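Q: A structural model of the following input is requested.
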Amino acid sequence: MSNNDLITSLAILKTNWDHKKSYLSNFIPFISQCIIDNRPEVLSTFDLKEQVEKRFGISIPHNTIKSILSDMKKLDLTTSKDGIYYPNYSTLTKVNFAQLKQDFLRKLTYFLKGFQRYCKESFGIDISEDEASELLVTLLKSRNIDLLNCHIFGAEFPAASIRDNKFNQILYSYIKNIYFNEPDRWEYFVILLKGQMLSTVLMYNDPNALTRKFKNTDIYLDCPLVLRYLGLEGETSEVPAKELFQLLLDLGAKIKCFKHTRDEVRSILHAAKLSLNDYRDKKLNLPVSMHFIKIGYTPDDIERLIYCLDEILETNGICLVENPQYYYKYALDEEKLIDAIDQSIVYFTENKISRQNDAASLYAIYRLREGNSQYFIEECKAILVTSSRNLCIISYDFFVREKLIKEETLPMAISEHALTNYLWLKNPIKFSDLPQNLLIADCYAAMEPGDDYWREYMEKVEKLRARNEISEAEYFLLKYNSDVKEEIFGRYIRDVPLYDGTPKELIERHNNGLIEKEKAEKEKAQKYTEIVRLIAVVSILIERRLSIERENKYKNKSEDKFNSQKQTIDKTVLRREHLALLFSKIGLFTLYIIIFALGLWISIYEYNGGSEHLRWITGIMAGIFLVVQFIPINNEKVWEKIKNWLYHSANRILIKFFYPQ
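A: Prediction:
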């Protein structure tokens, strides 16, 4: 690529770096659009890799896609649960990638049609759309900076180059014509300019990238990576590991493992063999055991695998080496290192083999480097590649804290994801043979930052052009610094998916509760240090004491308030009941007087005489009243009923009007 492309790429990367925008974030819109188009239930790197490559022609490693999914989670484009990533369609639908791409292609077609018509009317030349597109891409690559300066800063329209051929000069004259006479079409052309400049960031190929190979640097693998590379944990783990190894081999790295790592692999295979004979063994839940069951391996098959392990490692390009010789000069407190590992990493098994091997590997790398501080992976002599992010952090923090290495020194270990990202960024990004105009349209839709950024881009372009020297190394350094450096040094940890596979496998894993079972096994296997347990116990006791005090305090306040309210209510109820009882007695006495008076009056009236019919009526009434007069005295039930009725009636009247509850 031209020096023009290098300047453009550097300017855009520098501006994005100033705004805390990483290089990998440029690929988020590509992943997002594939998710929107296919609408999967769960996110599989296998599916996403295939879709991105098919749709956009970009080949992204599985581990890098995991890193991008982690970055998307921070933007609320994805969510995660139990190590599986899910799309967040409520946010993803706001990504306007497809609209921007269609708008770009529409404006490109409009511009090309105008150029074809210009060639026909002004020069009598018929030119196809493909030929016009090819001419446009070539011109944009050589004159993009000058033409965009003209638009943004109002600079003088640049003169045509005398080295251009006939068709390039015709195209340039057309661009000059629309600049002065057709402002709408010129605005369309500016969009094409921006798309081409943005595409250089992704499509720029550093010619010296592959010449900066590993120099006397050996890559050592930890046990999980050996298992994955040999395909002993299944295809979903094998494919990303082999992608990483191929990137290493392309750069001339030597892949090795220590003999104690080989011995750990053997112990895992032996445990898997035993688990096939006892389905109740918890080791059955290890990925190796599950893989052997899936492919129908017998204990005899695993025994042959154990016996031929050295030969299998050699066949797959992994060199088996002894631990380096011990030198007093490079001594360190191994027990202290093991304790640091034990406090930060939870292992599946209760034995100490895994943590001792991890400590031995880090110590071996330190001795292989002869205690020297190293700053570049390609020249660091030795480095351990691991699947454990916490081990990477320890490999830096412990050695710096113990003053065994300087700060900003390369750690003893690097994660498989960080190394994959580093190597992928180091290599030119591979695009398939899609038409250039489609690639430019995709890059514009994915990376268009808005008008505010473009002035900053062009200001940095002019500063870079004013410098006497610029290098491809600076371009790679910006790509590396924007993403991988913080991850390598353990300052930035991506929450990558723990589980991968096809969507069907991920859904089955979720539905069958395998994740919950595996989590349960991990929880059983966890062993905390004595100090952590002590802190936990003390914290619980303190919290319990405070909780009891709060409850007692609240209880006392509640009881006092209740007693006060109860006393008030009791006084009110007693007063009301006393009045109701008094009113019932008065009413009952009044009723008795009325009955007695009526009976007496009727008796006197009957005695004094009157009509015969009237004497009969008053006689009957006198008899009734006389009987009624004696009922309350002789019949206690009737008396009590009348008394209760009067009492309750008086009580209701008092509650309603004078003593509401």
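
Q: rest of the way, CA atoms for contacts and neighbours
A: Fine.

Q: what's the burial count for residue 23?
A: Residues near residue 23, counting by other CA atoms under 10 Å, number 20.

Q: quick one, what contacts it?
A: 13, 479, 482-483 (CA atoms under 8 Å, 6 or more residues apart in numbering).

Q: gap between the spatially most central residue of the chain and residue 86?
A: A centroid search over the chain (CA atoms, centre = their mean) returns residue 73, at 3.6 Å, as the residue closest to the centre. Distance of residue 73 to residue 86, given as CA to CA, to the nearest Å: 9 Å.

Q: intersection of neighbour lists for those two?
A: Contacts common to residue 73 and residue 86, judged by CA under 8 Å, 6+ apart, are 79-80.

Q: ranges for the strands of the protein?
A: Ranges of strands within the chain are 78-81, 84-87, 218-221, 254-258, 319-321, 382-386, 413-415, based on DSSP state E.

Q: I'd like the structure of this one too, to check against the first:
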Amino acid sequence: MTVNAIVSMAMLKVNADRAGRSVLENFRPFVLDRLYHSGTEAVSTPSLRSAISAEFGIDMPSAVIQTLTNGMARDGLLKKDHGILVFNREDFAKHDLSSSRATAQQNYEMLMRAGVAFAKDDFGVDLTPEQFAGSFLEFLRDETVPLLKTVIEGRPIVADPQVEVGSLKYVVASFVLSAFQNDPTLAVALSTVVKGGVIASALYFPDPAGIDRRLGGLRIFLDTTLLLRLTGACGPDFQRAADDLAALAISRGASLRCFDHTLKECLGVLDASASNVRRGGGHYYGEATEYMVAAGWTYSDVIQFRDAFEEKLASAGVTIHDKPEHVARLTVDEDRLDAILQGEVHYTSTEARYKDIDSITSVYRLRRGRAASSLARAGAVFVTTNTALVRGARKFAKLEELERGLIPLCIPDFFLTTALWVSQELVSPNLPSKQLIADCVSAIRVDHHLWKLYVEKIDRLLQSGDVSPDDYVLLRQSLEVRALIMFDTSEEPENFTDATVEKVLERQRMNIALEADAEAQRTLDDARQREVAVRREAAKTREGLERAKDTLAADRQSLLAKAEAAARGVSLAAIGTLAVLAALGAIFSFPGLLVQQLSGLVSFIISASVFAFLALSLFSLVTERGLPFVHRTLQGHLTRWIGEHVYGTGNWSPVESLGFETIPATPDDELD
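A: This next block holds a predicted model:
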């Protein structure tokens, strides 16, 4: 048991239990600071990596930066804009560590100068600031707990009776007590340096006896894109990210593999790239082809690369592995997996989908169907850059109740790289202690309440006495893997950040142009659809008007028929009456039957009828038109009069009566 292990374990457990903070989150402030100082508002992973290394001495893999920036995007600190991540630099001013780092370094320097003066004045010991700093930091490592209680709880440090009076350790202990009790300004500086030193020692905890190499049984199967990146087919930026994963895995004892069907897919991609390079021009899809065209590769360059591809894999530490034979008890519902993957990934190639199914089911068989509670016990895992594939595999595993352990069959590459990096021994940056302490205390800000919880947990762990360095490292690894595995890949934004700022902005401009073209096409398509809809509606309206017109015309004809029938009856009645009266007149013209014997009115009617009948006879004689003509003429006039005055069928238009204007016809072929 070591004090450093106990302090680090206490901080780890309190952060996990109370603050909900993972070890990885401790590195977020470094990324935020460099984003603010980047001079641009676009996120570039390679640029960030270089800036963090130059400023803080931390060699942070691109995948770790990607994981952190994805988390920032989920938290709203970064925004997605046309396929890249951007931020408002003014809003990031609060993440600038410059002022707090400068203050912490000033406190460090002030404390060391005061220590030199104290050693000279009180003990007659001449020391340089560097010599006193070395003795102070050694004292901090040996007496971490008492020093923490001094600055957190206000307990004066008690000198160890076994320490020789006048020794450097005694001088430092005396200085700490004097500074804490007699000088508030030095007490603040002491608190800053102690806290920064404790945070740094916990963050960069040394690997006890090679415990990090406990992944000797893990076989990491890489997907097509990762293999192409690892061999340099996608350019140096992608290759560096893949190299990070390979180096971390191999250093931890894991082995890199690829299935035979994945190798064949890689060779197929390179064949397609060769054809595209030879053809030249046009649009290209896929990292390999895009890089080769942009870098000016020739057809023969690609062919040469393809022919040496297997040797390049071997040089990178990758071995080819046949997929395991099918076993009845380890057979899963591949039809269900096929449907789920198609729904998540939306493959355009059936062959690519089948290869992914083979990879996932092969890993399941290699695990012998057993649950994997940790990377060390997983045995095999399929690693991919395709987060949609990861989602599909996890959805299938849950439905089939295969995901009973912690480590899924298929995981994202950035997850594995981050898990391997953050759970390993993190080498302390090669920086002066002053800068390292200032960086840690300014970046990882812990409030007083949390520091008190740290001290309480330290006391409990000291009393139990069962904490070893191995315990701390294993818990740290387990907590980090669990924190990462909870990452929901459905929330992971698909953003382009793995390139220089110039290339990232170029991709943004390209995406803007593509989106503008797509929007213009959508607008044109919408206009055409609206035009077709209007024309179809007009056609329907015309059809309705024609039907209404036909209906009204039929109604009019029906009314005219009724008017004609009524007119015929009236005409026949009139002519019949006239004929009867004329006949009566003829009868009364016989001798002995005098019309004068009748009443005056009747006599007048009969006489008039006789004369009318005589007039009709003369008309017929002259015009050669008889009573039928008279009947038809009278019937026609009566029909028009009855239709107009009784049935309202005068000079009307069915369309106008509905209140519509005439709509021009549209040719049928214009409606397509």
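
Q: want to try TSV for the strands of the first structure, with distance to residue 312 of the first structure as columns?
A: Converted to TSV, the strands of the first structure look like this (distance: least, CA to CA, whole Å):
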stretch	distance to residue 312 of the first structure
strand 78-81	37
strand 84-87	32
strand 218-221	15
strand 254-258	13
strand 319-321	10
strand 382-386	20
strand 413-415	24
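
Q: nearest to residue 230 of the first structure among the contacts of residue 23 of the first structure?
A: residue 483 (29.2 Å; CA to CA).

Q: correct me if wrong: the closest one contacts residue 20.
A: No. Applying CA atoms under 8 Å, one finds residue 483 of the first structure not in contact with residue 20, separated by 10.0 Å.

Q: out of those two, which sits in the busier spot?
A: Under the criterion of other CA under 10 Å, the comparison of residue 483 of the first structure against residue 20 puts residue 483 first, with 23 against 11.

Q: just give the closest residue to that one, not the sequence neighbours.
A: residue 22 (5.6 Å; CA to CA, 6 or more residues apart in numbering).

Q: that neighbour and residue 482 touch, don't they?
A: Yes. With contacts counted by CA under 8 Å, residue 22 of the first structure reaches residue 482, the gap being 4.8 Å.

Q: which residues touch residue 317 of the first structure?
A: Contacts of residue 317 of the first structure (CA under 8 Å, 6+ apart): residue 255.

Q: what of residue 492 of the first structure?
A: residue 486.

Q: format the contacts of residue 23 of the first structure as TSV; extra columns: distance to residue 438 of the first structure.
A: Shown next, in TSV, are the contacts of residue 23 of the first structure (distance: CA to CA, whole Å):
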residue	distance to residue 438 of the first structure
13	22
479	24
482	27
483	27
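
Q: those: which two are farthest apart?
A: Farthest pair in the contacts of residue 23 of the first structure (CA to CA) is 13 and 483. Separation: 11.6 Å.

Q: hang on, the earlier thing: burial count for the nearest residue to the residue nearest to the centre of the first structure once chain neighbours are set aside?
A: Nearest residue to residue 73 of the first structure, sequence neighbours excluded (CA to CA, 6+ apart): residue 79, at 5.7 Å. By other CA under 10 Å, the residues close to residue 79 of the first structure number 18.

Q: distance of residue 79 of the first structure from residue 454 of the first structure?
A: 32 Å.

Q: before we move on, what about residue 377 of the first structure?
A: From residue 377 of the first structure to residue 454 of the first structure the distance is 35 Å (CA to CA).

Q: quick one: which of the two has more around it?
A: residue 377 (20 against 17).

Q: nothing else from me, thank you.
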